[in-house]
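Asker: Sharing a model that was predicted from the sequence below.
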Amino acid sequence: MAQIDAVPSTPTRTEPTGTSALAARRWLLVVAPALAGALAVLGAAADPYTGDGAALYEAYANDPDSLQVKALAYHVAYLFWGLAALLLAGLVRRRGSWIANTAGALALLGLTTMPGFVLADFYDSSIGALFGVDGALQVEDRMEGMWALAVLASSGALGLVLALPVAAFAAWRAGLLAWWGAVAATAGIVVGFFVLGPTVGAGLVLTAGFVVLSVALARVDREAWAVAPTA
């Protein structure tokens, strides 16, 4: 009886599990810094007043609509800012990994604090509208005496400001990110956040640095996004 040879099966090509999800995560990282900068510009443009004292409470009470746009824009800007640091830190798996861990901790510190702090704008506007500028100033004086508030505000702001530059440095140390991307992001934060303050010009400087970082992130080797091998 003649032997019947088995028909060879045609191999099928399948995409690695999670490829599309990783691609989405990659592009989220690429656009997150640029979105954070653009939203910071919107927040600064919508802000009824960028100073402090009685004039601030009067402006916030008289223009709650612009204030809401400002608060929402900054809230989402901080979210994208911290998210970019977290995602970038997650790419660093060997050299520079402890620096990336530090960046992740800083990002969490900023994310759990700074977006929530914009809620104070709503209270400032409402207190000023209902109880006048003097009432708002009395509340401010009362809050300034609370030491835990100062700790939360300073540590949260420090975490947000440092997270992305530290994550970018870790990625450069790991050979993933071009040096000019890390420098641009750091320069944008230093000039926009510290030198110029909460103005449209500062937001534009910040956005410029973050856009350069986004370009550098788009050039990161896609192999860096490959699923880590299991033991």
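Answerer: That came in fine, so what should we check first?
Asker: all contacts plus neighbour counts: C-alpha atoms, from now on.
Answerer: Will do.
Asker: Which residue is the nearest non-sequential neighbour of the residue most central in space within the chain?
Answerer: Compute the mean C-alpha point of the chain, and by CA atoms, centre = their mean the closest residue is W81, 0.8 Å away. Nearest residue to W81, sequence neighbours excluded (CA to CA, 6 or more residues apart in numbering): A36, at 5.5 Å.
Asker: The structure to be compared is supplied as follows:
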Amino acid sequence: MTATALAPTAPAADVPVAPATPFRRRALAVSTVVGGLLTAAGFAATEWESGTDKLSYLDSLVVDPLRSQVAAVLLHFGYCALVPMLLVLAIMTRRTWRVAGNVGLALSMLGALSLPGLLVTDFYDMAIRQNLPADQAVAVSDAAQALPLGVLISGPMIMLTFVGMILLSVAAWRAGFFHWTAALLVVVANVLPMAAPVGALPNIAMGACLGLFMVLVGVAGLRMTDQEWVSGTRGAGR
């Protein structure tokens, strides 16, 4: 046997903590908290459509153009925090429930990277509605959504992100860093649009659920010790 093979494995609590660890842990966690607040604010600021047809959506953007722009910017930066949030959850599962954590991260990442960029379409749809008659505006917007490769950055990818978030939440709970009930917020956020597809209240509630979930993940990351962050072991460094 080599000397390396004979060396005892260091306990999780004794894993060295690099000098950059505290800053990086706090940066990811704080970004997640701020992103959750921005996401909830973006949903609250949105002028929601009163119907399920495309024209209702386009008309809602031009009711108050400044408000629509503010909402899109808030949601863009709020959604940017989905990636640090996923990383926080993945770090919680680096030792316990690793397989579930890895699968959840893989399912979530592509959609999370796509979501912020989708908000730019609000600006284009707003300009289309402001500069074209209603029927032409609807035709142009529908034509853009009908392009075949668009599905790769919308619809199914977004749904996989929420599935992955739930799986990561359960894995983080099993690892001892997160409470399983927080995953219900993601479930509610997905069910609300299906139960009540139009109206401001269900959409604002959806944003509040998603934002609160992100805040809870960020707070859980802030409460971790640096030893827990590095080792993935609950109770390390306490």
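Answerer: Great, that's in hand. Note that this is a predicted model, so its numbers are computed, not measured.
Asker: Any idea what the TM-score is?
Answerer: Overlay of the two chains. TM-score (TM-score structural alignment, normalised by the length of the first structure): 0.76; 208 aligned residues with a CA RMSD of 2.7 Å.
Asker: which residues touch the residue nearest to the centre of the first structure?
Answerer: A32, P33, A36, L160, L164 (CA atoms under 8 Å, 6 or more residues apart in numbering).
Asker: Name the nearest residue to the last one, ignoring sequence neighbours.
Answerer: Right, the one you point to is L164 of the first structure. Closest to L164 of the first structure by CA to CA, 6+ apart is A85, at 4.6 Å.
Asker: after superposition, how close is the helix or strand where that neighbour lies to the second structure?
Answerer: Using DSSP states H and E, A85 of the first structure sits in helix 64-91. Once fitted to the second structure, helix 64-91 of the first structure is off its aligned match by 1.6 Å on average (mean CA distance after the TM-score superposition for the first structure).
Asker: repeat for stretch 163-170 of the first structure
Answerer: Averaged out, stretch 163-170 of the first structure is 2.6 Å away (mean CA distance after the TM-score superposition for the first structure).
Asker: which residues of the second structure does that stretch align to?
Answerer: Mapped onto the second structure using TM-score structural alignment, stretch 163-170 of the first structure spans residues 164-171.
Asker: who touches that stretch?
Answerer: 86, 89-90, 93, 96-98, 100-101, 103-108, 178-180, 182-183, 186-187.
Asker: try stretch 183-196 of the second structure
Answerer: Contacts of stretch 183-196 of the second structure (CA under 8 Å, 6+ apart): 162, 165-166, 169-170, 202-203, 205-207, 209-210, 212-213.
Asker: What's the first helix or strand after the helix or strand containing A208 of the second structure?
Answerer: Under the criterion of DSSP H and E, A208 of the second structure resides in helix 200-223. Counting by DSSP H and E, the next helix or strand C-terminal to helix 200-223 of the second structure is helix 226-231.
Asker: Distance from that following helix to the middle of the chain?
Answerer: Helix 226-231 of the second structure sits 23 Å away from the centroid of its parent chain (CA atoms, centre = their mean, to the nearest Å).
Asker: can you give me the helices for the second structure?
Answerer: 3-6, 21-45, 54-63, 65-80, 82-92, 98-118, 120-131, 134-146, 155-174, 183-195, 200-223, 226-231 (DSSP state H).
Asker: Aligned to G203 of the first structure, what sits in the second structure?
Answerer: Match for G203 of the first structure (TM-score structural alignment): G207.
Asker: Could you give the number of residues near its match?
Answerer: Neighbours of G207 of the second structure under the rule other CA atoms under 10 Å: 24.
Asker: contacting residues for the closest residue in space to it that isn't next to it in sequence?
Answerer: Leaving aside its sequence neighbours, G207 of the second structure sits nearest to A40 (CA to CA, 6+ apart; 4.8 Å). Counting by CA under 8 Å, 6+ apart, A40 of the second structure makes contact with I204, G207, A208, C209, L210, G211, L212.
Asker: try 6 Å
Answerer: Going by CA atoms under 6 Å, 6 or more residues apart in numbering, A40 of the second structure touches G207, A208, G211.
Asker: now do G232 of the second structure
Answerer: With CA under 6 Å, 6+ apart, G232 of the second structure has these contacts: M92, R94, R95.
Asker: what's the neighbour count on E58 of the first structure?
Answerer: 20.
Asker: residue contacts, it?
Answerer: Here E58 of the first structure is in contact with no residue (CA under 6 Å, 6+ apart).
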